[in-house]
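Visitor: here are the coordinates; sequence isn't available:
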């Protein structure tokens, strides 16, 4: 059932070619059974990489809990976490967003990204759970006795060598970030690309970057543990 649902969503994304939110009759029973309006109006997402292991996201699509499709051909730049060397550091909020904004929690997301260290394009698809939606609607328990409200309104996707992806919801207090365990997360590349075939910021190939080469010198691929 999960694989069938994922296939239906993937085919919908492949058929859609428009920008901006549009309504589609695609709501899971769980999404349709509740009001997932966010108290803060909209959530934002960002992408980050380990230090000196850059990647760039070229395209993204999100279906929210109301069945709206968001298509992002222009995205905020991918950040780099200087503390993530050899393994992931605690995920943190890294500013606001100009483009990466959605009004309701995500049912499904797919994005295309180039790993400059792997010199290949990846396609990552994610099916989110109702537990994630509920967390995004629930105030963060803070150490100030609840004198102000904070929310899990910022989703960060970590992109690492070997096509490894992790997802977190950091809050503003910089506490340890809860990691999201989606219903399904898949990353594919090469001949297995579907939506992301031909979607790249490097159509002429990947140049060797001196700073990357200096960093990986003497190290073994994938230059750390990114699970």
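Guide: Looks like it came in fine. Keep in mind it's a predicted model, so treat the numbers as computed, not measured.
Visitor: drop to CA atoms for contacts and neighbour counts, all remaining ones
Guide: OK.
Visitor: Just the residues contacting the helix or strand where residue 155 lies, thanks.
Guide: Residue 155 is located in strand 154-160, with elements delineated by DSSP states H and E. Strand 154-160 is contacted from outside by 43-50, 53, 55, 91-93, 115, 164-171, 226, using Cα atoms under 8 Å, 6 or more residues apart in numbering.
Visitor: Filter these down to the ones in strands?
Guide: Filtering those for membership in strands, criterion DSSP state E, returns 43-50, 55, 115, 164-168.
Visitor: Regarding stretch 98-107, how distant is the last residue from the first?
Guide: With Cα to Cα, to the nearest Å as the measure, stretch 98-107 spans 22 Å from end to end.
Visitor: buried residues in it?
Guide: 100-107 (16 or more other Cα atoms under 10 Å).
Visitor: Tell me the one of those residues nearest residue 66?
Guide: residue 104 (7.0 Å; Cα to Cα).
Visitor: looking at this, residue 206 is in a strand?
Guide: No - Residue 206 is assigned coil when assessed by DSSP: H, G, I helix; E, B strand; the rest coil, not a strand.
Visitor: What segments of this structure are helices?
Guide: For the chain, the helices defined by DSSP state H occupy 2-15, 29-32, 130-137, 210-216.
Visitor: And for the third one, what's in contact with it?
Guide: Okay, so that is helix 130-137. In contact with helix 130-137 (Cα under 8 Å, 6+ apart) are residues 30-31, 36-39, 105-106, 151-153, 180.
Visitor: What separation is there between residue 29 and residue 138?
Guide: 21 Å.
Visitor: Correction: the previous question concerned residue 197.
Guide: Residue 197 is 38 Å from residue 138, by Cα to Cα.
Visitor: Comparison target below:
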């Protein structure tokens, strides 16, 4: 796992250099100017994302420190149409190749580091049109990605298709580590003094069995 993280770190470094130096046009054409990502959690099982790095398919690396935070209402299992946080800051210009991010699982009282490796299947889904729900003669695109954060460090990824159920990105390779395996996320937390459950969390999990659902 450490070797994979080192390779990713080198890729992000090279991506940052190429992004600054390159003046070549995009090699992966898209029918939209931007795509967006949003985080979601189960109801009353909150998490916070503290740092995110994205390497796109053209080799550009981006770092996000101001991140719109998760919101969610799923109970027991993920919904077919998941609610999620805003995307004011969570946006990118080019198709994603790798996303790595740090997050505090408040319900687990620990820091996780998750890495998402995307495939051609994701890029195809994001660039292939489907009939607009309101105007069937117009094209719409799946340019909203949802990332679910659940107890046990479970991470899921979908694309939103308006008017339909969220589309799971099952080909995405997801790795999550914590504790001594943390690298980029070591010491990165919004809770340096420890985690406390709110009264709402305490009430919700009362007499329920961890991890409070099938995620």
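Guide: Looks like it came in fine. These figures come from a predicted structure and were not determined experimentally.
Visitor: Please state their TM-score.
Guide: For these two chains in superposition, a TM-score of 0.87 is obtained (TM-score structural alignment, normalised by the length of structure 2); 208 aligned residues with a Cα RMSD of 2.5 Å.
Visitor: And residue 70 of structure 1, what's its match in structure 2?
Guide: Using TM-score structural alignment as the criterion, residue 70 of structure 1 maps onto residue 62 of structure 2.
Visitor: how many other residues sit next to its match?
Guide: A total of 16 residues lie near residue 62 of structure 2 under the criterion other Cα atoms under 10 Å.
Visitor: which one is it nearest to, not counting chain neighbours?
Guide: residue 54 (5.2 Å; Cα to Cα, 6 or more residues apart in numbering).
Visitor: Tell me how far the one you found lies from residue 131 of structure 2.
Guide: Taking Cα to Cα, one finds residue 54 of structure 2 at 29 Å from residue 131 of structure 2.
Visitor: do the same with residue 50 of structure 2
Guide: On the measure of Cα to Cα, residue 50 of structure 2 and residue 131 of structure 2 end up 36 Å apart.
Visitor: Between the two, point out the one with more neighbours.
Guide: More neighbours surround residue 50 than the other of residue 50 of structure 2 and residue 131, with 20 against 13 (other Cα under 10 Å).
Visitor: Now do the contacts for that one.
Guide: With Cα under 8 Å, 6+ apart, residue 50 of structure 2 has these contacts: 65-67, 101-104, 188-190.
Visitor: what residue of structure 1 matches up with it?
Guide: In structure 1, residue 50 of structure 2 lands on residue 58 (TM-score structural alignment).
Visitor: Next: residue 184 of structure 2.
Guide: Using TM-score structural alignment, residue 184 of structure 2 sits opposite residue 195 in structure 1.
Visitor: Neighbours of its match, how many?
Guide: 19.
Visitor: again, but for residue 171 of structure 1
Guide: Residue 171 of structure 1: 22 neighbours (other Cα under 10 Å).
Visitor: Contacts only, for it.
Guide: Neighbours of residue 171 of structure 1 in contact, by Cα under 8 Å, 6+ apart: 92-93, 140, 150-154, 177.
Visitor: change it to 7 Å
Guide: With contact set as Cα atoms under 7 Å, 6 or more residues apart in numbering, residue 171 of structure 1 has these partners: 93, 151-152.
Visitor: What remains of those residues once you look at structure 2?
Guide: Counting by both residues aligned by TM-score structural alignment, their matches' Cα atoms under 7 Å, the members of these that carry over to structure 2 are residue 152.
Visitor: Please tell me how far the residue positioned nearest the centre of structure 1 sits from residue 204 of structure 1.
Guide: Using Cα atoms, centre = their mean, the residue of structure 1 that lies closest to the mean C-alpha position is residue 157, 3.9 Å off. Residue 157 of structure 1 sits 26 Å away from residue 204 of structure 1, going by Cα to Cα.
Visitor: if we can go back for a sec, just want to know which of residue 29 and residue 138 of structure 1 has more residues nearby.
Guide: Counting neighbours by other Cα under 10 Å for residue 29 of structure 1 and for residue 138 shows that residue 138 has the greater number, 15 against 8.
Visitor: Can you tell me how far the equivalent of that one over in structure 2 is from residue 120 of structure 2?
Guide: In structure 2, the residue matched to residue 138 of structure 1 (TM-score structural alignment) is residue 128. Distance, residue 128 of structure 2 to residue 120 of structure 2, by Cα to Cα: 12 Å.
Visitor: What residues does residue 154 of structure 2 make contact with?
Guide: residue 215.
Visitor: That one pairs with which position in structure 1?
Guide: Residue 154 of structure 2 maps onto residue 164 in structure 1, by TM-score structural alignment.
Visitor: Check residue 102 of structure 2 too.
Guide: In structure 1, residue 102 of structure 2 lands on residue 112 (TM-score structural alignment).
Visitor: Would you mind confirming that its match makes contact with residue 120?
Guide: No - with contacts counted by Cα atoms under 7 Å, residue 112 of structure 1 stays clear of residue 120, the gap being 10.7 Å.
Visitor: Have a look at these two and say which one is more surrounded.
Guide: Ranked by neighbour count (other Cα under 10 Å), residue 112 of structure 1 and residue 120 place residue 112 first, with 26 against 18.
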